[in-house]
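Colleague: Just need the structure, nothing else, for what follows:
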Amino acid sequence: MWLSKGMDLRAENEIPQNEHSHLMSLRIEIIFAVAQGLRETELSVTAELVPTSSWNISSELDKDSYLTLDEPMNNITTSLGQTAELHCKVSGNPLPTIRWFKNDAPVVQEPRRISFRATNYGSRLRIRNLDTTDTGYFQCVATNGKKVVSTTGVLFVKFGPPPTASPGSS
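Modeller: Sure, this is the predicted structure:
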């Protein structure tokens, strides 16, 4: 490239990143200046490192942090008027908080009918006096602030008498 008198050329490049690298951008500025009436050319190069992502530095407290789905949620088929219990079996450190959803909407507790509570294994959702409108996909989502796990089960409420054990089953 030929430069004319007093022309500046500035270039800026970034080092490519991928999910496996924690690199910084290298900003390079090159300035060419042609002195007016002289044969001398001035070349100025500056470089600086610019952070492009934060470093993931674990503290001693993080090494004992975990969140585990201990058991997937079961599907339940039952009848009108019955009670259903869905269990969210998770463990973690720090102790996880658990949210319940029905068909992707938060479950709203109703006094004496729909309730959920923390248990020593995670959480339990109980629905009393079931109606066919209670049929749906139920999901529990647990988080300990560092990780998130979830499990989904289907509750199907049908018309008719509750299921009975057939002879020979235990």
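
Colleague: Going by C-alpha atoms from here, please, whenever you check contacts or count neighbours.
Modeller: Will do.

Colleague: Could I get the buried residue list for stretch 82-100?
Modeller: 84-92, 94-100 (16 or more other Cα atoms under 10 Å).

Colleague: which of these sit farthest apart?
Modeller: Greatest spacing in the buried residues of stretch 82-100, by Cα to Cα: Ala84 and Pro94 (29.1 Å).

Colleague: Tell me the one of the buried residues of stretch 82-100 nearest Pro51?
Modeller: Out of the buried residues of stretch 82-100, the member with the shortest distance to Pro51 (by Cα to Cα) is Pro94, at 30.6 Å.

Colleague: Let's see this one next, to set against the first:
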Amino acid sequence: MAPMPDDDLFIEPASDEDVVYGDYNSTMDGASSSGPRPYIRLTSQLKNATRSAGGEVRFRCEAIGTPPLSFTWLKNHAPIEKSRRVKVRNRENSSRLVITELDVLDSGYYQCIASNSAASVNTTSVLRVSRFT
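Modeller: Coordinates of the predicted model:
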């Protein structure tokens, strides 16, 4: 319904529900594109760990970002090989690495890499496994 010439126009104050978050870009031809740009960010950092041989360690890596996210685990810069003792469980925004029956040879640098279409981010931990005491 179109307002009549003698009708008053009333504009209500803006509220939080009126805000549209995101990044907006202008193009050279004056058209604009909207929508959030892809992003990724770690929400936690791996912590260094010291364990005894025979024990277990759990590392958890969490990130937020534009889906889908993928996670990769490295030991000393090489991809982790899953086995009966080494398990990786990936979820939408996190990944967990569990190593059981630890051996001193499991000592090293462990890195989680979270990736999506925007970028890759990583966090690293040092695992020290000591012999039985």
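
Colleague: give the contact list for the residue nearest the centre of structure 1.
Modeller: Per Cα atoms, centre = their mean, the C-alpha nearest to the average position across structure 1 is that of Val148, at 5.4 Å. Counting by Cα atoms under 8 Å, 6 or more residues apart in numbering, Val148 of structure 1 touches 67, 141-142.

Colleague: Same check on Leu69 of structure 1?
Modeller: 89-91, 149-151.

Colleague: Mind putting the residues you listed into CSV with secondary structure and distance to Ser79 of structure 1?
Modeller: Shown next, in CSV, are those (DSSP: H, G, I helix; E, B strand; the rest coil; distance: Cα to Cα, whole Å):
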residue, secondary structure, distance to Ser79 of structure 1
Lys89, strand, 24
Val90, strand, 28
Ser91, strand, 31
Val149, strand, 30
Ser150, strand, 26
Thr151, strand, 23
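
Colleague: Helix, strand or coil: sort out the spatially closest residue to Tyr137 of structure 1 that is not a sequence neighbour for me.
Modeller: By the measure of Cα to Cα, 6 or more residues apart in numbering, the closest residue to Tyr137 of structure 1 outside its immediate chain neighbours is Val154, 4.6 Å from it. With DSSP: H, G, I helix; E, B strand; the rest coil as the basis, Val154 of structure 1 sits in strand.

Colleague: Next one: Val154 of structure 1 from Ile114 of structure 1, what distance?
Modeller: 16 Å (Cα to Cα, to the nearest Å).

Colleague: Please give me every residue in contact with the alignment partner in structure 1 of Asn116 of structure 2.
Modeller: Aligned counterpart of Asn116 of structure 2 in structure 1: Asn144 (TM-score structural alignment). Applying Cα under 8 Å, 6+ apart to Asn144 of structure 1 gives the contacts 66-67, 92-97.

Colleague: Show only the entries of these found in strands.
Modeller: The strands, defined by DSSP state E, take in 66-67, 92-93, 97 from the contacts of Asn144 of structure 1.
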